[in-house]
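Asks: Structure for this input, please:
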Amino acid sequence: MARILALDYGKVRTGIAVTDEMQIIASGLTTVATKELFVFLKKYIDNESVERFVVGEPKQMNNTPSESEILIVPFLDKLQKTFPEIPIERQDERFTSKMAFQTMLDSGLKKNQRRNKALVDEISATIILQSYLEKTKS
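Replies: Now for the predicted structure:
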């Protein structure tokens, strides 16, 4: 089986998570500067088999798209054109940043480590991917 790659897309940086080859476990991979994202993805896909992308879908509490969705739509178009053979799915990402921060607290990270926004983005991508896996397995 191929891996599933999740992206917590942001204007400045993007958190990335990936499954194992059996698509059972979601793990944080890295965070990259968004302007370097396609270079990273091309290199990663050259070395690993990726079955699909899961991209976080920011929503408001009333289930309407959040303002940041405007930034994501052009990214999704470019992602689809760059990797037309890899399907893209969306996953609700409400509360993932709060859940990521709580995960950092629960794991005992020091205050200065919790300020690492790149780590928050990577953990958020992992939560997005784990939520997607749970949704598809049920």
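Asks: Going by C-alpha atoms from here, please, whenever you check contacts or count neighbours.
Replies: Will do.
Asks: separation between residue 16 and residue 33?
Replies: 11 Å (Cα to Cα, to the nearest Å).
Asks: These two: which has the busier surroundings?
Replies: residue 16 (28 against 16; other Cα atoms under 10 Å).
Asks: Can you tell me the element the closest residue to that one other than its chain neighbours falls in?
Replies: Spatial nearest neighbour of residue 16, chain neighbours left out: residue 7 (4.8 Å); criterion: Cα to Cα, 6 or more residues apart in numbering. Assigned by DSSP states H and E, residue 7 belongs to strand 3-8.
Asks: Enumerate every residue touching the residue nearest to residue 16.
Replies: 14, 15, 16, 17, 53, 54, 55, 56, 125 (Cα atoms under 8 Å, 6 or more residues apart in numbering).
Asks: Could you export these as CSV, including distance to residue 90?
Replies: Below are the contacts of residue 7 laid out as CSV (distance: Cα to Cα, whole Å):
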residue, distance to residue 90
14, 15
15, 15
16, 14
17, 14
53, 8
54, 5
55, 5
56, 6
125, 12
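Asks: ok, and the most crowded of those residues?
Replies: For these, neighbours tallied by other Cα under 10 Å; top is residue 125, 35 neighbours.
Asks: Just to be sure, that one is in a helix?
Replies: Yes. With DSSP: H, G, I helix; E, B strand; the rest coil as the criterion, residue 125 is part of a helix.
Asks: who touches it in this structure?
Replies: Contacts of residue 125 (Cα under 8 Å, 6+ apart): 6, 7, 8, 15, 16, 17, 28, 56.
Asks: Proceed likewise with the subsequent sequence, for comparison:
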Amino acid sequence: MEKILGLDLGSVTCGVAVSDFMGIIASAVKTIRFADGDYDDCLNQVLAIAKEMSIKTIVLGLPKHMNGDVGIRGEISMDFKERLEDNGMNVVLWDERLTTVSAERTLIHADVSRKKRKKVIDQLAAVTILQDYLNSKN
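Replies: Take a look at the predicted model:
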């Protein structure tokens, strides 16, 4: 098997996670930071990570409203998916509803300070997205 990258794309950050070779466990990699709406910068950083880790498949969180509708954030993710595919990546969109809320609760339960939570919340959301995808495959 190959490693898979998981992404939680925001407006100024992108959480990045990676699977193990067996496709069982997702782990945090980093939080990419970029200027508000500068998805070109984010794309370049994601592609550099993918190249460094020999990644061919990316699971990208798709934000949806609770009623299932895709809003502006979801459209941005779908556009980002196309741009990743234009650069040779195989991309799977994954429903990310409540992943950030779940990540926040996990960090609070672990008694992580507010300042530290802000630094890792996107990574943990990316881990949750990727782990949910991996669990669905196994």
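Asks: Am I right that residue 75 of the second structure is in a strand?
Replies: No. According to three-state DSSP, residue 75 of the second structure belongs to no strand; its state is helix.
Asks: what lines up against it once you look at the first structure?
Replies: Here residue 75 of the second structure is matched to residue 70 in the first structure, going by TM-score structural alignment.
Asks: and that match, how many neighbours does it have?
Replies: Residue 70 of the first structure has 10 nearby residues by other Cα under 10 Å.
Asks: quick one: the residue nearest to residue 22 of the first structure when sequence neighbours are not counted from residue 137 of the first structure, how far?
Replies: The shortest distance from residue 22 of the first structure to any non-neighbouring residue, by Cα to Cα, 6+ apart, is to residue 1 (6.0 Å). Residue 1 of the first structure is 15 Å from residue 137 of the first structure, where distance means Cα to Cα.
Asks: Of the two, give the one with the bigger neighbour count.
Replies: Per other Cα under 10 Å, whichever of residue 1 of the first structure and residue 137 has more neighbours is residue 1, with 10 against 7.
Asks: so who does the more buried one touch?
Replies: Applying Cα under 8 Å, 6+ apart to residue 1 of the first structure gives the contacts 21, 22, 23, 51.
Asks: can I get the residues you listed in TSV with distance to residue 97 of the first structure and secondary structure?
Replies: TSV is the format used below for the contacts of residue 1 of the first structure (distance: Cα to Cα, whole Å; DSSP: H, G, I helix; E, B strand; the rest coil):
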residue	distance to residue 97 of the first structure	secondary structure
21	26	coil
22	26	coil
23	23	coil
51	26	strand
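Asks: neighbour-wise, which of these leads?
Replies: residue 51 (17 neighbours).
Asks: Not counting sequence-adjacent ones, nearest residue to the counterpart of that residue in the second structure?
Replies: Under the alignment (TM-score structural alignment), residue 51 of the first structure maps onto residue 56 of the second structure. Nearest residue to residue 56 of the second structure in three dimensions, chain neighbours excluded: residue 89, at 5.4 Å (Cα to Cα, 6+ apart).
Asks: Neighbours of residue 13 of the second structure, how many?
Replies: 20.
Asks: same check, this time on residue 87 of the first structure
Replies: Close neighbours of residue 87 of the first structure, defined as other Cα under 10 Å, add up to 13.
Asks: which residues does it contact?
Replies: Contacts of residue 87 of the first structure (Cα under 8 Å, 6+ apart): 51, 52, 53, 80.
Asks: Once aligned, what mean separation remains between the helix or strand where the third one lies and the second structure?
Replies: Take DSSP H and E as the rule and residue 53 of the first structure turns out to sit in strand 50-57. Using mean Cα distance after the TM-score superposition for the first structure, strand 50-57 of the first structure ends up 1.0 Å from its aligned counterpart in the second structure, as a mean over the superposed pairs.
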